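Student: Coordinates only, no sequence provided:
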């Protein structure tokens, strides 16, 4: 048995991991899109870019008997259309909530990266529907063609997110590949044969504790092999219990500039968390700037997902459920305005550019790589009244990382081929990441009664190295950076 990493091996996007069994058949976990400067490794031909021309599947799929999806963020599912185009027709396992959300993500991925032809899009979505196998949390499912048993456990990252346990019959020694599938496989030590199945756990993206709307991640019982994300492997977030107060204070400082507050946010997860906390601020602060503050969500996809979050409120945590019983509407409050049409979007951009009216605009994409946020940035970054507030991770090579890095220096960013000088104020607010930090990753590992080997993925080199050092100091297990 071996592990092949076809994405998120050297960076934080493009998650795709293959568990190949002794039979030669394999299981694929996630099939994500590369973003920013991250590619599949073919940098000689891609010039370090990840775009529509570099999403094709570059590894054989004939041996793949099933796909498991941990959650529906684009960096975990965005190459799924290309996988289907290559002929993949095997079962796709995911949680029930992910099955609700996934078609919208795939439709958007097709429109952005491939086609706007309605017939083609409908054809892909119909095919996807025939392959999806929705599974409840904590419920065993058997992949007959592989002879393995899987189960989804709550990851607390976004609605429907899970880490997945895969139990493999232990009738052969287990070897682990140290390199990704594009570069061959170097094998390491073996796990002894025994009656107990070998448990392989894929973390997907682990969320933080005390996140709005979502339960905390479930504990890890045991893992002979743990494929663990390391996005914040070298950092600890600011205190999350105080983040709402910091959000209020930053926005009040921003509005003192008499301009627009732009918050780039992912359509799934981050947008809903922000709305949840802004509603609570407005509920408790009814004077000053908050009396007439308007929150604009300008992202059709975010609006659709927010509606889905409301429909799936049975999956919300206890605190969110209490607010509903108090007749509060955390994701649909009075001064929330959702922009639907593109013409309305253009009118609002022009209006804010001309007037600088104080308001909060939440729009995708979270790393400023596309979507309607780019139009706001092109129009408002040169205006010193504007404030840009980052609340999430900005990958290397993305416009978001450039704005974050060069904005405070009065530099520029390239957007849609245009050089936009940054005169807006730029802020980064900690504690809003949807990813577990170093301490939470350590605590997740500590919940297990047994860990054999940990393989660190989904992180930049310095983050993986820092986390590996901490893990080796504390736990009696092998830690591998593929």
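Tutor: Received the coordinates, thanks. Bear in mind the structure is a predicted one, so any value in this text is a computation, not a measurement.

Student: going forward, measure contacts and count neighbours with C-alpha atoms only.
Tutor: Noted.

Student: Might one say that residue 461 is in contact with residue 12?
Tutor: No. Counting by CA atoms under 8 Å, residue 461 sits too far from residue 12 to count as a contact (9.8 Å).

Student: so what's residue 319 up against?
Tutor: Counting by CA atoms under 8 Å, 6 or more residues apart in numbering, residue 319 makes contact with residue 213.

Student: Pretty sure it sits in a helix.
Tutor: Yes. Looking at residue 319 with DSSP: H, G, I helix; E, B strand; the rest coil, it is inside a helix.

Student: Please determine how far it is located from residue 440.
Tutor: Distance, residue 319 to residue 440, by CA to CA, to the nearest Å: 21 Å.

Student: Check residue 125 too.
Tutor: Using CA to CA, one obtains 36 Å as the distance from residue 125 to residue 440.

Student: let's bring in a second one:
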């Protein structure tokens, strides 16, 4: 058995999630995100590294997107429409519905800032035509050897963890997930699986966070104090799916 990983983004940083896994010769790109902190070449994963496997159209079996946040999908139209990838792309139905809204908003922000436009509105539409939407726990046969399956990840609407297997080897890639249910999403759920590799996000792995009750209490105290003093409260919520 041979499994190789090529980390193009989100290794020791938050953002630009993009990991390529080769399993028994089948190459899968998990996420294709952008880094929100950069406006130069560091914004997107360095796709030139894929060339060590040959032509990426021939090398990549598929792309899997875990959810619609830009740090997981922001580079996808660039990779497909500018770099020229033509292979299959998989994501859940809610992700496919919301991704174009996020990508178009990002494109408009780039234009508004006077930055070089990385992709056009038409590029986004053409990119999404390549997407196959999947249900949770649906077994999807990508080709004769490669099978994938999505599991509920919480985090935001449509977010998924993905299981992929080739022959007798299995891996799971999580993207962002949440084990604490909130007012509109449940905790992540996945079957008991025999795995050869687990790739998991770890953004808050070393952080001890206050309970949801404590955070809500502090937030409400700040709102009440402002209103009681005659002020007005403005709550900007850019994060689609969490507001």
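Tutor: That came in fine, so what should we check first? All values reported here derive from a predicted model rather than from experimental measurement.

Student: What's the TM-score once they're superposed?
Tutor: Put the two chains on top of each other and the TM-score (TM-score structural alignment, normalised by the length of the second structure) is 0.84; 226 aligned residues with a CA RMSD of 2.2 Å.

Student: Could you check how far whichever residue in the second structure pairs up with residue 162 of the first structure is from residue 127 of the second structure?
Tutor: Counting by TM-score structural alignment, residue 162 of the first structure lines up with residue 160 in the second structure. Applying CA to CA, the value for residue 160 of the second structure to residue 127 of the second structure is 20 Å.

Student: Same question for residue 176 of the second structure.
Tutor: Taking CA to CA as the measure, residue 176 of the second structure falls 23 Å from residue 127 of the second structure.

Student: for residue 135 of the second structure, same thing?
Tutor: 20 Å.

Student: Looking at these two, which is more packed in?
Tutor: Per other CA atoms under 10 Å, whichever of residue 135 of the second structure and residue 127 has more neighbours is residue 127, with 20 against 17.

Student: Counterpart of the more buried one over in the first structure?
Tutor: When the first structure is aligned by TM-score structural alignment, residue 127 of the second structure is paired with residue 128.

Student: again with residue 72 of the second structure
Tutor: Using TM-score structural alignment, residue 72 of the second structure pairs with residue 76 in the first structure.

Student: helices or strands next to the host helix or strand of its match in the packing?
Tutor: Assessed by DSSP states H and E, residue 76 of the first structure sits inside helix 74-77. The contact analysis (3 or more CA pairs under 8 Å, 6 or more residues apart in numbering; DSSP states H and E) places helix 74-77 of the first structure against helix 96-113.

Student: by contact count, what packs against the helix it packs on?
Tutor: Other elements packing on helix 96-113 of the first structure under the criterion 3+ CA pairs under 8 Å, 6+ apart are helix 74-77, helix 80-85, helix 118-131, strand 132-135, helix 300-311.

Student: So which bit of the second structure is the last one matched to?
Tutor: I take that to be helix 300-311 of the first structure. So helix 300-311 of the first structure sits over no part of the second structure, by TM-score structural alignment.

Student: Pull out the buried positions in that helix.
Tutor: By neighbour count on 16 or more other CA atoms under 10 Å, the buried set for helix 300-311 of the first structure is 300, 301, 302, 303, 305, 306, 308, 309, 310.

Student: thought the match of residue 72 of the second structure was touching residue 68?
Tutor: No. Using CA under 8 Å, residue 76 of the first structure makes no contact with residue 68, being 10.4 Å away.

Student: neighbour-wise, which of the two wins?
Tutor: residue 76 (25 against 22).

Student: hang on, the earlier thing: which residues does the helix holding residue 76 of the first structure contact?
Tutor: By CA under 8 Å, 6+ apart, helix 74-77 of the first structure touches 13-16, 30-35, 69-71, 105-106, 109.

Student: Tell me the counterpart of residue 209 of the second structure in the first structure.
Tutor: Alignment note: residue 209 of the second structure maps to residue 237 in the first structure; criterion TM-score structural alignment.
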